[in-house]
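Participant: Need the 3D shape of this:
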Amino acid sequence: MKERLCYWWQFESLKANKTLDSVNKNSAKLRGNYKLVEGIKGSALKFDGFTSYLECNAKSFPKSFGSEGFTLEAWIALGSYPWNWCPILDHHHYPKKGYYFGVDDEGQIVFYLATELDENQWQGVTSETSLDLRRWYHIVGVFDPTLGVSIYIDGKESGNASIAGKFVSAPELSIMMGKHRKKAKPTNPVQDINLGAHFPLEIFLDGILDEVRIYDQSIDIISINNKFKGYGGSEKKKIVPPISIRKLPSVQDKIGEFRAYYTKLEYYDEWDSLWRMGPYADVVVNFDENPCKLIFWRGTNYIPCWVTENELWYTNEFNETWTSKNAGCCEPMSDKHCRHSHVRIIENNKARILIHWRHALIDVQYNLARIDKTTGWGDWSDEVHIIYPDGIAVRKITLYSSQPRAPHEYQESILVLSPGTSPDDAINLEALYLINMKGDIQEYSWAEEVPDYLDKPDGANIELINLKSNFKPFIIISDSPISKRKTHPIFRCFNADIDSGVSHFPWWNHWPVASIPSDGRKTKTADKASHTSLSNIVDWASYEETPNSITKLMLTGLTDKDPKELLQIAKSWLYPPELVLRDSHLIYKGYDPSDRAYIIELNQRLKLRSDISFSILANEDSPIYNPCIILKNCESKNLRLIINGEILKKDKDYRLG
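Facilitator: Sure thing, here's the model as predicted:
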């Protein structure tokens, strides 16, 4: 029987944002950031997943289209799965007319249509298998009025269903390819909180289409197999489609100079092209004594991330809050375009680096939290990161608010995951250690079940995250009482949104890099960048408080040392040894934990040959660990350091900046 081919898009050429159907020479309009790439046969059309789609009129359909069945055919390669159903061919007015042939949020092919039997209910089938990413597939959807609907993948049936009633076509509608006809909500919202913070958006195809055809007849399995083989079949599937493997940005200088610098980190072309920023968009801190990084990247909304030697990304979160007037969480995760999130380098020398990150606490609709009726100001946060060459930083967090004592969060232990990586790929099941100032250590395991409480050892104030890396994130906070009733820091396990059949840990992909208006989308697949959380510190003692602000401190970084060494670092910071001056022209201002430094001020300008003499009285309870001395009013650039009579070598034994 002669094939009744209605449309055939080969994508061999484009002109003035249009491409022609090879059967009728109808012109289809192309929108957004699309491009022609190498396909199964000649060229193919690559959709960027954010802006691009094709739309064509349906005037070439016969009036009787579908009365004897119809067949839809295409070659497809996916870069990621869509946030909801996305069409390969969409010619429908849900649920009354037409058909829908596309891919769902887990990579399964969907084929549904409308019938006269029930204008309020679609009928159809979803494929039994999912498509892998970055692989070519030949997909076919067949509707036969007698047999129903079937889906074929690479010549093999992958699902079928009977259909009751006569198919109802939609000749007045255009055909759409690569974009859902109407906005839709992303699937898998977090259900237990913030039901309003999950809004509809345009759903676009992230992938490549080639050799797309529509037939006004049902085609049998033999013909489908012949079509698959006719294109080269299994041999063609060996062709790698031009879709890059995606991973969070990689910085090449593994161990180099201790420095901070502006740059523009790349993710993948289609995502990168969305950003209206120049070459100084991001900030990287590089270390010269370990292969780790601290990165402030627009893809995380500048939320600072420590990056291990094997490129696992970790962050201690940010200020976050919730109000009855906002849609869900108010946090920098919601600032998808970095409208209110900014980072800058303040100090950058061989001895230390100071980075300032400022962000607003906003919901996904860009509404500020707790707006003051008089001033119009909402909640804002300043973070200053004072970073030293030993890979340890002070994180100084200041929340500015008209209601600073209302519920706010300051810390959550979050792992940021590249596409292709699940939480279990990156975290050991013995995932977390808590340590107190006595040196007691408690291991917490996720192997059997999620821990209910993180309440041991008593008075814990040190946390170590057991990633599958040599260098592991740590946190040290004050062990001082929070209040009369709260005598020590409070840690809590993050045990919500866990699907034990998928991962031992919670798993979401509404952040990073995603531009969807959602503050919570659970995921089962590693097709996109994603994140997981282990714990959060509910509260710990503040460093400073005013009527409109609260400042908290933490010491953080990455370590490859034994957990007990963290105790020495904690003691040196929280209980620093006494410094005793020996010179009258010096004023000792004390130890400032927000600088991790002793502060000495000169009451007269230091002359070239003047000496600064002091002793640090360390002991077991107050040890020395890479001490920092800040000399105020010191003009000399040629200082040298002598300890117990030994002249130390600059840049090797000590840093000056």
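
Participant: From now on I want contacts and neighbour counts done on CA atoms only, so please keep to that.
Facilitator: Fine.

Participant: Not counting sequence-adjacent ones, nearest residue to the residue nearest to the spatial centre of the chain?
Facilitator: Taking CA atoms, centre = their mean, the centroid of the chain lies closest to residue 512, which sits 1.9 Å from it. Spatial nearest neighbour of residue 512, chain neighbours left out: residue 300 (5.1 Å); criterion: CA to CA, 6 or more residues apart in numbering.

Participant: run this one through as well so I can compare:
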Amino acid sequence: MKPIQLILLLLSGTSLAQTPAAYWSFDQIKQAETVKPLTRKGLKAPEVYRNYALTESVTRGQGQILGAFHKSVPGVVGNALQLDGNTSFVEATPVSVSGDFSVGAWIALGAYPTHWCPVADQNVASGKGFFLGIDALGHAGFRAFVGGPTGRGKWVEMQGTDRIPLRQWTHVQGVFSPTEGLTLYVNGKSAGSAKTTDDFEPATNVPLLIGKSSTRQKPAGTVRPNATAEVNTFFDGLIDELMIYDNALTASEVAGYVQKTATTAPPALPARSLPLAGASTGQKFGAIYTTLPYYEAWDKLWPVNGQADVVVQFDNSPAKLNAARFVFWRGTSYIPHWVTENGIWYNNEFLETWSAKGSHEPMSDKRCQFSHVRVLESSDARAVIHWRYALIDNWNEQARVDSLTGFGEWADEVYTIYPDGIGTRTITLHSSQPQSAHEWHEGIVVMGPGQRPEQVLQPGALTLANMKGETHTYSWQNGIPPEAGKDGYITLPAGANIHVVNTNSTLKPFTIIAPTANPIWDIYHGELRREVSMFPWWNHWPAAQKASDGRYAMDADYASHSSLSHANWDAYAQTENSMTKVMLHGLTAGKPADWVTLARSWSSPARLTLSTPTGFSGGDYDPTERAWQIQSRGQPASLKFTLAGSETTPIDNPAFVVKNWGNRPVSLTLDGKPVPRGKAFRYGFRDGLNGTDLIVWLEKKATQRLSVMLIAGKN
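Facilitator: You can find the predicted model right below:
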């Protein structure tokens, strides 16, 4: 712990060497186990929990560090305290100051707070005291309560105009004098003042809060107050050398101290990025369980093991697909994302509905309490992932809870992903009112800290195409695309069913809806703030922890998202208590002609004719799996069939499911020519209660008749 003499030495070049009334160096944090007797049903046992304490250097007052994560890291002088921005803070013994006083500290911000957040707060909640802190835009501020005994009690405050940069050491200092009023200093220089002739009225017998507001507020930039909770604001970053003086420091004393203690060493706050931003290439295709790291303070919030997330990775080399991913990450509430070869995240939304209390959607499930993901299949041929979630609001209340069953609305989504970076999304809504209003698709791009929408999206961010190959690109360059029309509905090109997002990447996310499903598109035309971004931009999700379904992004300091479009289309299937819709989606480096060919291969598939009907049946195409389904009767030695490929029924990387094939290996001939097992011919197996199915995927494009033979080998 730094002695008081060091403080005097640091101030010795100023006009007056002052001794602080309180000084937190954050050099030594003591960890102790506190044991509390616990009695439950007659059984006595100790309850052990961790207690982290620090001692104030002048009065030897005590402070307790609370929350999920804190860390001691190198500071400006000695060590600094890192707080996580979500839960951690210091509650310390009161500091006695009156008359004139000063409070200051070195800080380094990992992100701006969501509202006014204190470096030191004693204690706004009591209606008196002082506050030194940072607002949601990164401005320093200082306030004090004055004139209480005279009956003219009021808060006097001063806010700086310059934004404090992220991940840089900055000194903030507030000075109060009953004759001069308030003065705010940033890095030793005056950032402004506010006059008053009233006396300061301190808060008595209340703790000093370091890094946590004493009052609850809705985040600055809240879009829908009814769906956003009032919360405490927490400091995200480092605090060092917090000193409180029972007198007013002069400008030369403040400047002298900053000059003597300033460091050129960067703070221990690495830049943050979404997972997989620098993922390596050349991995094996398939789905894996893993735990994706974000940044240390955020990771420590999650009580998970090493299998918390699911990633589908690719091994094909064309168009950089081997650097792309399909990701189910707890930071996005398991809402799945296509991740391009250069780390741009995109999703097609989820099921969403609404009530007076806000949106019911998996975005509201900040801790994945109602959102779960599991791998159903992972082989060389394909990966199948099941995502189940409840449609809940920010108060964990489900939509349309049935009074008889007690069940509200749930969704099952099944993703079947193939090695070419293309898959199907089958969405099933379970509800007592499945035909009530819901969203089924919204084109959403996710950014990491440091990324703005303009960095990941082209101004002409959305291209729609139809089955004739006609296209239209919608641009946000001059505001909401003018073609959006009333309520955002768009009609160009006529009959559009192909949706491509123009990300700044080689691979671009696409969505295809069957033209027979009558898709209707609209542009996201609300909540646009041109002074901030040409695109709508929010940061209440992903990775956020507080209850909110709408907060405007103030800067690129948090993970954030932008939305471009909505779609609705006819159901693929429905029952009294469910509705199912299907789409094709993935990543493409192709041109409109390629999109149309792919769409035709899925929505107008080539007819399959069995040439060996004795041992097999079926042959129908299942668009939910992007695969033809064949049933084996017994275990014949070979299976032969043809696909009637044509210009109108093209073949585009076909897949086949042969049920009850067994786990026998297989060889392939196409049009009588052997094709070795490898990247162009892949297969795997799916075990079930009644047998083992064969899954085959071919890298093959054709517009003519194709003859296929699968020959069983021996185990």
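
Participant: rewinding a little: counterpart of the residue nearest to the centre of the first structure in the second structure?
Facilitator: Here residue 512 of the first structure is matched to residue 542 in the second structure, going by TM-score structural alignment.

Participant: who's in contact with the residue nearest to the centre of the first structure?
Facilitator: 299-301, 333, 416, 529-531 (CA atoms under 8 Å, 6 or more residues apart in numbering).

Participant: Residue 460 of the first structure too?
Facilitator: 434-437, 479, 488-489.

Participant: again, but for residue 237 of the second structure
Facilitator: 82-85, 107-111, 269.

Participant: same deal with residue 397 of the first structure?
Facilitator: 319, 381-384, 410, 551-553.

Participant: and if you look at residue 76 of the second structure?
Facilitator: 106, 169, 240-241, 261-263.

Participant: Check which helix or strand residue 254 of the second structure maps to.
Facilitator: Residue 254 of the second structure is part of helix 251-261 when elements are defined by DSSP states H and E.

Participant: show me where the stretch 251-400 of the first structure has strands.
Facilitator: 259-263, 282-286, 293-296, 305-307, 313-315, 320-322, 329-330, 342-348, 353-360, 380-387, 392-400 (DSSP state E, counting those that start in this stretch).

Participant: among the ones you listed, which is nearest residue 507 of the first structure?
Facilitator: Among these, the nearest to residue 507 of the first structure by CA to CA is strand 313-315 (14.3 Å).

Participant: Tell me the counterpart of residue 124 of the first structure in the second structure.
Facilitator: Match for residue 124 of the first structure (TM-score structural alignment): residue 157.

Participant: let me redo that: residue 46 of the first structure
Facilitator: Aligned partner of residue 46 of the first structure by TM-score structural alignment: residue 82.

Participant: contacting residues around the closest residue to its match other than its chain neighbours?
Facilitator: Spatial nearest neighbour of residue 82 of the second structure, chain neighbours left out: residue 238 (4.4 Å); criterion: CA to CA, 6+ apart. Contacts for residue 238 of the second structure (CA under 8 Å, 6+ apart) come out as 80-83, 107-110, 267.

Participant: From residue 46 of the second structure, how far out is residue 40 of the second structure?
Facilitator: 11 Å (CA to CA, to the nearest Å).

Participant: next one: residue 58 of the second structure
Facilitator: From residue 58 of the second structure to residue 46 of the second structure the distance is 35 Å (CA to CA).

Participant: Please apply the same query to residue 512 of the second structure.
Facilitator: Noted for residue 512 of the second structure: a distance of 59 Å to residue 46 of the second structure, by CA to CA.

Participant: who's more crowded, these two?
Facilitator: residue 512 (26 against 11; other CA atoms under 10 Å).

Participant: before we move on, back to that, identify those among the contacts of residue 238 of the second structure that sit within helices.
Facilitator: Taking DSSP state H, every one of the contacts of residue 238 of the second structure sits outside helices.

Participant: quick one: buried residues of stretch 617-628 of the second structure?
Facilitator: Residues of stretch 617-628 of the second structure classed as buried: 617-619, 621, 623-628 (neighbour count, 16 or more other CA atoms under 10 Å).

Participant: Just flag the most distant two among those.
Facilitator: 617 and 624, at 19.6 Å, using CA to CA across these.

Participant: just checking, residue 296 of the first structure touches residue 343?
Facilitator: Yes - judged on CA atoms under 8 Å, residue 296 of the first structure makes contact with residue 343 at a distance of 7.2 Å.

Participant: Between these two, which contacts overlap?
Facilitator: 282-283, 302.

Participant: Filter the contacts of residue 76 of the second structure down to the ones in strands?
Facilitator: Mapping the contacts of residue 76 of the second structure onto strands (DSSP state E) picks out 106, 240-241.

Participant: In CSV, list the residues you listed along with neighbour count and distance to residue 199 of the second structure.
Facilitator: Below are these laid out as CSV (neighbours: other CA atoms under 10 Å; distance: CA to CA, whole Å):
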residue, neighbour count, distance to residue 199 of the second structure
106, 26, 27
240, 27, 29
241, 25, 27
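
Participant: Kindly reformat those as CSV containing distance to residue 460 of the second structure.
Facilitator: CSV is the format used below for these (distance: CA to CA, whole Å):
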residue, distance to residue 460 of the second structure
106, 44
240, 46
241, 49
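
Participant: Among the contacts of residue 238 of the second structure, which one lies nearest to residue 452 of the second structure?
Facilitator: Residue 452 of the second structure lies nearest to residue 110 out of these, by CA to CA, at 16.8 Å.

Participant: Can you show me the helices along the stretch 551-657 of the first structure?
Facilitator: 563-574 (DSSP state H, counting those that start in this stretch).

Participant: that older thread, of the contacts of residue 237 of the second structure, which is the nearest to residue 435 of the second structure?
Facilitator: residue 85 (41.2 Å).

Participant: burial count for the closest one?
Facilitator: 26.

Participant: how far away is it from residue 114 of the second structure?
Facilitator: 9 Å.

Participant: Overlap of the contact sets of the two?
Facilitator: Going by CA under 8 Å, 6+ apart, residues that sit against residue 85 of the second structure and also against residue 114 are residue 233.

Participant: In the first structure, what range does stretch 418-434 of the second structure match?
Facilitator: Using TM-score structural alignment, stretch 418-434 of the second structure pairs with 388-404 in the first structure.
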